[in-house]
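Student: sequence? don't have it. structure:
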């Protein structure tokens, strides 16, 4: 089994409730959405293995990735992208010798069903202002994915909402209410460089029904990957 990867590296988690934990990052290539603020390359002919200081041709074998997982001293393995759910079959073939932490846009419910075994889910709720095509369908699939990968005794699931300067507060609250029973909390994340005053007001309202925190992209402030 093989998959196209952008890079593999070790660093601290820079977003969400688990900011600061040490992780092995497996960054998959490709995404089914095209958010205007995305800062991640979509494809690459080579995978940058920053742990071993080498570049390897794509696609990368599961055996190669498994060896890095087995030998890394980390809190968890961050499966990120791009959109890692596009590679659900590859992920399913990996041995979970470390906890698996899935970062997903939560728009591929059929793939989500294959990844129920993950230990952590950092799932996105896209806002209309992210300019994704077919937003209403995207939102419907997002709610379905959260139902499939909901927070349980064995899986910790939270929702991350990336917010530009301009957003519809009422629409976000209504969408969050559809998800609140499937997560242990919400993270409001400003687009890097955006203001937070309006976001703080949204936080006040969302705290009436869920643990809601404002957490920026900490790794960018630290200057690490």
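Tutor: Thanks, I have the structure now. This structure is a prediction, so every number in the text was calculated from the model and none was measured.
Student: C-alpha from now on. contacts and neighbour counts both.
Tutor: Fine.
Student: Look through the chain and tell me its longest helix.
Tutor: If you go by DSSP state H, the chain has its longest helix at helix 135-148.
Student: ok now that helix, how far from the chain's centre?
Tutor: How far helix 135-148 lies from its chain's middle: 15 Å, per Cα atoms, centre = their mean, to the nearest Å.
Student: could you say what helices and strands it packs with?
Tutor: helix 109-112, helix 169-179 (3 or more Cα pairs under 8 Å, 6 or more residues apart in numbering; DSSP states H and E).
Student: got the angle for the last one vs helix 135-148?
Tutor: Yep, that's helix 169-179 we're talking about. 30 degrees (axes from the mean of the first three to the mean of the last three Cα atoms, to 10 degrees).
Student: Show me what counts as buried in helix 169-179.
Tutor: Under the neighbour-count criterion of 16 or more other Cα atoms under 10 Å, helix 169-179 has 169, 172, 173, 175, 176, 179 buried.
Student: which among these gets closest to residue 97?
Tutor: residue 179 (30.0 Å; Cα to Cα).
Student: alright, now check it against this:
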């Protein structure tokens, strides 16, 4: 799995606003969302998209991604967890484009087995 970034922070959106969360941001998205008008210069061109532009433009940012298997992803979550009880937010880009990836499935199963509360941030377009 290509991981763009992972970090411990406060969930700032929705019903769980204010709850401690581990964010696992995966690469890839099926949308571009030019209307958000976030601009960044990369490789002598201007990329325009949403606030997770590094997760969306995979060809331009793939050298900055970490490639991790399910066990390595779980170890990352456990390291970030420390002594807290955070939710785990699976985000992207669009994390659910990976729904058939065996590593992604195994990672989610491992989180559930370890009693983590999981939230998905999705654009809702994956059937």
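Tutor: Received the coordinates, thanks. A quick note: this is a predicted structure, and the numbers were derived from the prediction, not measured.
Student: Could I get the TM-score for this pair?
Tutor: The TM-score (TM-score structural alignment, normalised by the length of the second structure) is 0.69; 97 aligned residues with a Cα RMSD of 1.5 Å.
Student: centroid residue for the second structure?
Tutor: Nearest to the geometric centre of the second structure sits residue 25, at 1.7 Å (Cα atoms, centre = their mean).
Student: Looking at the first structure, name the residue matched to it.
Tutor: Correspondence of residue 25 of the second structure to the first structure, assessed by TM-score structural alignment: residue 27.
Student: need the helices for the second structure, in chain order.
Tutor: Applying DSSP H to the second structure gives helices spanning 53-56, 58-61, 70-81, 102-113.
Student: Now mean neighbour count and distance to residue 39 of the second structure too, for those helices, in a markdown table please.
Tutor: What follows is the helices of the second structure, written out as a markdown table (neighbours: other Cα atoms under 10 Å; distance: least, Cα to Cα, whole Å):
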| stretch | mean neighbour count | distance to residue 39 of the second structure |
| --- | --- | --- |
| helix 53-56 | 25 | 8 |
| helix 58-61 | 15 | 13 |
| helix 70-81 | 16 | 30 |
| helix 102-113 | 15 | 30 |
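Student: Turn the ones you listed into JSON lines, columns for distance to residue 14 of the second structure.
Tutor: Formatted as JSON lines, the helices of the second structure follow (distance: least, Cα to Cα, whole Å):
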{"stretch": "helix 53-56", "distance to residue 14 of the second structure": "21"}
{"stretch": "helix 58-61", "distance to residue 14 of the second structure": "27"}
{"stretch": "helix 70-81", "distance to residue 14 of the second structure": "21"}
{"stretch": "helix 102-113", "distance to residue 14 of the second structure": "22"}
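Student: hmm, back to that, quick check: which of the helices and strands packed on helix 135-148 of the first structure is nearest to residue 57 of the first structure?
Tutor: Closest to residue 57 of the first structure of those is helix 109-112 (Cα to Cα; 25.5 Å).
Student: residues contacting residue 69 of the second structure?
Tutor: By Cα atoms under 8 Å, 6 or more residues apart in numbering, the contact set of residue 69 of the second structure is 1, 103.
Student: again, but for residue 30 of the second structure
Tutor: 93, 94, 97.
Student: Return the closest of the residues you listed with respect to residue 107 of the second structure.
Tutor: Nearest to residue 107 of the second structure among the contacts of residue 30 of the second structure is residue 97, at 14.6 Å by Cα to Cα.
Student: Just tell me what that closest one corresponds to in the first structure.
Tutor: Checking TM-score structural alignment: residue 97 of the second structure goes with residue 86.
Student: Tell me if I'm right that its match and residue 5 touch.
Tutor: No: counting by Cα atoms under 8 Å, residue 86 of the first structure stays clear of residue 5, with 11.6 Å between them.
Student: In terms of neighbours, single out the busier of those two.
Tutor: residue 5 (30 against 20; other Cα atoms under 10 Å).
Student: Hmm, the more buried one is touching residue 64, no?
Tutor: No: between residue 5 of the first structure and residue 64 there is no contact under Cα under 8 Å: 11.7 Å.
Student: Tell me the spacing between residue 31 of the second structure and residue 3 of the second structure.
Tutor: Separation of residue 31 of the second structure from residue 3 of the second structure (Cα to Cα, to the nearest Å): 18 Å.
Student: so which of the buried residues of helix 169-179 of the first structure comes closest to residue 92 of the first structure?
Tutor: Lowest distance from residue 92 of the first structure to the buried residues of helix 169-179 of the first structure (Cα to Cα) belongs to residue 179, with 25.4 Å.
Student: My understanding was that the closest one contacts residue 144; is that so?
Tutor: No: between residue 179 of the first structure and residue 144 no contact is recorded; they are 9.1 Å apart, counting by Cα under 8 Å.
Student: about what we covered before: so the match of residue 25 of the second structure is in contact with residue 10, correct?
Tutor: No: under the criterion of Cα under 8 Å, residue 27 of the first structure makes no contact with residue 10, lying 11.1 Å away.
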